[in-house]
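>>> Take this sequence and fold it.
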Amino acid sequence: MYTIAIHGGSGTISRSEITPEQEKEYRQGLENALDAGYAVLARGGSALDAVEQAVRSLEDFEKFNAGRGSVFSANGRHEMDASIMCGQTLKAGAVAGVTNIRNPITLARTVMERSENVFLLSPGAEEFAREQGLAVEPDDYFYTDYRFQQLKEAQEANRTQLDHSRSNTGKGTVGAVALDEKGNLAAATSTGGLTNKKYGRVGDTPVIGGGTYANNQTCAVSCTGYGEFFIRAVVAYDISCLMEYKGLSLQEACDWVVQHKLKDMGGEGGLIAVDRSGNVALPFNSEGMYRGWRNAAGEGEVAIFA
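Model (predicted):
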């Protein structure tokens, strides 16, 4: 049974801080991404294509912190990270700190398929993108007053901040996981990182096994939250390991990692996952997570709050 799940970030998300109009916008952004990925699966396409198309849709939607909607770094630029993994081959591609790339997730896939590497950093990743003819955009494409105000607030307070704080209604990392009709799994994740981040900071999004992982024998996972904790807990891979080596179900593995291991470390966030049978898990230990899923039977939902 083919299945897809997506997320648009997790964190402090409460009804009192989102207007009905904003909620409608976010839900539409999630629906559009679900539609894009689901259409690929419905016509017999691959899980890899489905997650790329879903994440591209989220990257093009400026309310989420990825692609066009990415937050500002301390230097006033948009430094974006992304990764993608194929559960059939265990091949993966990732990029970090890239600027002016319209769809970092497509660059990550291009690294996977057209190079001998897994992980490229800026500016080399940007050079590779141009050599491969990928779409680039001027700085203005990524600019919004809303994001710029976030940067000014963070700089005045001398802090870096997740795009999850109470003063921010736009959320962080985006991602997608899918199972296609041939039984292949894939995962993809993309982010603009932290507002006012410095020193070339990179979170879990482009780290294979940290924020993204897929293996046909177990599951596909895409994470969102405080990246440093997800890296330390090796969250995405740990879920796969619990299923493979301890025989846990997808839900049991996800709940253990998110509600116990991660939480005990002080880590906040969530993830989306799908296993080889088409089961979906969307656990989070924060107030909310922008999320949605749909399967071949037409079952599914789009949700924001806990």
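>>> Only C-alpha atoms from now on, for both contacts and neighbour counts.
Fine.
>>> quick one, longest helix in this protein?
Looking across the chain with DSSP state H, the single longest helix is helix 20-42.
>>> helices or strands up against the very next helix or strand once past that helix?
Reading on from helix 20-42 to the C-terminus, the next helix or strand found by DSSP states H and E is helix 47-60. On a contact count with 3 or more CA pairs under 8 Å, 6 or more residues apart in numbering; DSSP states H and E, helix 47-60 meets strand 3-11, helix 20-42, strand 80-86, helix 104-114, strand 174-179, strand 185-191.
>>> helices or strands up against the fifth one?
Counting contacts by 3+ CA pairs under 8 Å, 6+ apart, strand 174-179 is packed against strand 3-11, helix 47-60, strand 185-191, strand 219-225, strand 269-275.
>>> need the contact list for A281.
L250, Q251, C254, I272, A273, V274 (CA atoms under 8 Å, 6 or more residues apart in numbering).
>>> Which one of those residues is nearest to F142?
Nearest to F142 out of these is I272 (CA to CA; 26.4 Å).
>>> That closest one contacts I4, doesn't it?
No - applying CA atoms under 8 Å as the test, I272 and I4 come out as separate, 9.7 Å apart.
>>> Compare these two (neighbour count), which wins?
Per other CA atoms under 10 Å, whichever of I272 and I4 has more neighbours is I4, with 33 against 29.
>>> Check which residues of stretch 65-84 are buried.
65-74, 76-84 (16 or more other CA atoms under 10 Å).
>>> before we move on, back to that, touching the longest helix of the chain from outside, list them.
So helix 20-42 is contacted by 2-8, 46-47, 49-58, 61, 63, 180-181, 290-294, 296, 302-304 (CA under 8 Å, 6+ apart).
>>> 7 Å - rerun?
2, 4, 6, 47, 49-51, 53-55, 57-58, 61, 180, 292, 302 (CA atoms under 7 Å, 6 or more residues apart in numbering).
>>> ok, of those, which one's closest to I105?
The nearest member of the contacts of helix 20-42 to I105, counting by CA to CA, is V55 at 7.0 Å.
>>> Can you list the neighbours in contact with stretch 249-263?
So stretch 249-263 is contacted by A233, V235, I239, L242, M243, G270, D275, A281, P283, F284, N285 (CA under 7 Å, 6+ apart).
>>> if we go to 8 Å?
Residues outside stretch 249-263 that contact it (CA under 8 Å, 6+ apart): 219, 229-230, 233, 235, 238-240, 242-243, 268-270, 273-275, 279-281, 283-285.
>>> How far off centre is stretch 99-114?
How far stretch 99-114 lies from its chain's middle: 14 Å, per CA atoms, centre = their mean, to the nearest Å.
>>> ignore the last one, stretch 78-91
Its chain's C-alpha centre and that of stretch 78-91 lie 10 Å apart, by CA atoms, centre = their mean.
>>> Just the endpoints, please. Distance across that stretch?
27 Å (CA to CA, to the nearest Å).
>>> quick one more, to check against the first:
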Amino acid sequence: MKKIIYLLTLVFTFASCKKETKSTTTEMIDKQQSPKFAIVIHGGAGTILKENMSSETEQEYKEKLEEAIRVGHDILKNGGSSLDAVTKSISVLENSPLFNAGKGAVFTNSGTNEHDASIMDGNTLNAGASAGTTTVKNPINLARSVMDKSPHVMLSGKGAEDFAKKQRLEIVDPSYFYTQPRYESLQRIKESEKTELDHDNKTAFYDPSIRDSKFGTVGCVALDQSGNLAAGTSTGGMTNKRWGRIGDSPIIGAGTYANNNTCAVSSTGWGEYFIRAVVAHDISALMEYKGLSLEAAAKEVIQKKLPKLGGNGGIIAVDKNGNMVMEFNTAGMFRATMNSLGEVFVGMYKE
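The predicted model follows:
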């Protein structure tokens, strides 16, 4: 009898151990297979200093950045695409007067608001962009439509607006984009000009009082649960810009780039230099051809290569493994990150 009880005890113990081992193994597999996704946004870089920011204004920026990134994060968490997350997060920033994009766009020399935007799919390398529009409420939606519903990559001006109407995007009167602080900035810059600009005279753009008029942009990069990367950028451009000037924001490879093999990047800074340095693509290329990590590639471009040309600004990026980077060589950059664990970071200054 004792022998039988002993044998039964052994069988029960073995079964219990096996069940526990199976349970533990299943838990480990579940953890290993848990979906990884990430999202990063920026709201522009420049001389963003705590001493120049009231506590109320600082709180406004932080709340809007967190609102924008949570919109995109919710999409990713629920299995949505990185393209949708990027589009929706940027739309939130475009609808806020706090940032130089959409509603908060700066004024051109002629007193208008002209918008540029772009988006790129890291899975297909398809891309869309628009430049110089004045009536499309959310330029990032236009860039997305150009990518999804046209054979082209970039449309500009009236043609882009005609296309937007055919796609039934929201069209507004140009007065929608008017904000008093941006208009006053234009007036101050005009007063600071000592001489008219021509091809031989760039004095006004180098005036220290307007050095940060070049840096306002919003952007977003994301990795979704399917492993697809996407990047998008939107801007009102440079305060007091003339002659239909277009910066890097709608330029694929300069202001925006995404490739599932490497990373997704959105830029913010002095656009002329980001175009010359092909900043967004250069970071991806350093990863692909030299085997650099995202962090190392971003530092190489933003802290070394770009300043050698005379450029300032920053980038946000996420790689195919969900590693996130926010690299800038200015005093500050409005930015936020959120990972698959729901951990959120919001920053403004160079901490």
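>>> Aligned to D116 of the second structure, what sits in the first structure?
Residue pairing (TM-score structural alignment): D116 of the second structure is matched to D81 of the first structure.
>>> so what's the closest residue to that match other than its chain neighbours up against?
Closest residue to D81 of the first structure apart from its sequence neighbours, by CA to CA, 6 or more residues apart in numbering: A96 at 4.2 Å. With contact set as CA under 8 Å, 6+ apart, A96 of the first structure has these partners: E79, M80, D81, A82, F119, L120, L121, S122, A125, V202, P206.
>>> Alignment lookup: A96 of the first structure to the second structure.
A96 of the first structure maps onto A131 in the second structure, by TM-score structural alignment.
>>> Helix, strand or coil: sort out that match for me.
Following DSSP: H, G, I helix; E, B strand; the rest coil, A131 of the second structure is assigned to strand.
>>> Tell me how far it lies from D116 of the second structure.
Separation of A131 of the second structure from D116 of the second structure (CA to CA) stands at 4 Å.
>>> any common contacting residues for these two?
In contact with both A131 of the second structure and D116: I246, P250, using CA under 8 Å, 6+ apart.
>>> of the contacts of helix 20-42 of the first structure, closest to D139 of the first structure?
Nearest to D139 of the first structure, judged by CA to CA, of those is F61 at 16.1 Å.
>>> Trace the closest one over to the second structure, please.
With TM-score structural alignment as the criterion, F61 of the first structure matches S96.
>>> so that match touches S89, yeah?
No - contact criterion CA under 8 Å: S96 of the second structure and S89 do not qualify, at 11.5 Å.
>>> Same drill for these two, tell me which one is more crowded.
Just comparing S96 of the second structure and S89: by other CA under 10 Å the higher neighbour count belongs to S89, 29 against 16.
>>> Identify the residues contacting that one.
Counting by CA under 8 Å, 6+ apart, S89 of the second structure touches I41, A68, I69, R70, V71, G72, C220.
>>> can the residues you listed go into JSON lines with extra columns for distance to E56 of the second structure and neighbour count?
As requested, those are exported to JSON lines (distance: CA to CA, whole Å; neighbours: other CA atoms under 10 Å):
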{"residue": "I41", "distance to E56 of the second structure": "21", "neighbour count": "33"}
{"residue": "A68", "distance to E56 of the second structure": "19", "neighbour count": "25"}
{"residue": "I69", "distance to E56 of the second structure": "20", "neighbour count": "29"}
{"residue": "R70", "distance to E56 of the second structure": "21", "neighbour count": "21"}
{"residue": "V71", "distance to E56 of the second structure": "23", "neighbour count": "17"}
{"residue": "G72", "distance to E56 of the second structure": "25", "neighbour count": "30"}
{"residue": "C220", "distance to E56 of the second structure": "25", "neighbour count": "39"}
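>>> sorry, back to before: mean neighbour count, the helices and strands packed on strand 174-179 of the first structure: which tops it?
The highest mean neighbour count among these, using mean count of other CA atoms under 10 Å, belongs to strand 185-191: a mean of 37.
>>> In the second structure, what range does the very next helix or strand once past that one match?
Using DSSP H and E, the next helix or strand after strand 185-191 of the first structure towards the C-terminus is strand 212-214. Counting by TM-score structural alignment, strand 212-214 of the first structure falls onto residues 256-258 of the second structure.
>>> Superpose on the first structure and give me the mean offset of that stretch.
In the superposition with the first structure, the average deviation recorded for stretch 256-258 of the second structure is 0.1 Å (mean CA distance after the TM-score superposition for the first structure).
>>> Other residues contacting that stretch?
Stretch 256-258 of the second structure is contacted from outside by 118-122, 125, 229-233, 249-250, 264-267, 280-281, using CA under 8 Å, 6+ apart.
>>> Please spell out which residue in the first structure sits farthest from the middle.
Centroid-distance maximum for the first structure: E156 at 28.4 Å, with CA atoms, centre = their mean.
>>> Please say which position in the second structure it maps to.
In the second structure, the residue paired with E156 of the first structure is E191, using TM-score structural alignment.
>>> Can you give me the distance of that match to G237 of the second structure?
With CA to CA as the criterion, E191 of the second structure and G237 of the second structure are 20 Å apart.
>>> ditto for I302 of the second structure
Per CA to CA, I302 of the second structure is found 20 Å from G237 of the second structure.
>>> Check V318 of the second structure too.
24 Å.
>>> Enumerate the positions of stretch 276-293 of the first structure that are buried.
Residues of stretch 276-293 of the first structure classed as buried by neighbour count (16+ other CA under 10 Å): 276, 278-293.
>>> would TSV of the helices and strands packed on strand 174-179 of the first structure with distance to D140 of the first structure be doable?
Shown next, in TSV, are these (distance: least, CA to CA, whole Å):
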stretch	distance to D140 of the first structure
strand 3-11	23
helix 47-60	14
strand 185-191	18
strand 219-225	26
strand 269-275	30
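>>> wait, which of these is closest to R109 of the first structure?
In terms of CA to CA, the element of these nearest to R109 of the first structure is helix 47-60, at 8.1 Å.
>>> mean per-residue distance, the closest one to the second structure?
Following superposition, helix 47-60 of the first structure is found to deviate from the second structure by 0.3 Å on average (mean CA distance after the TM-score superposition for the first structure).
>>> All set, thanks.
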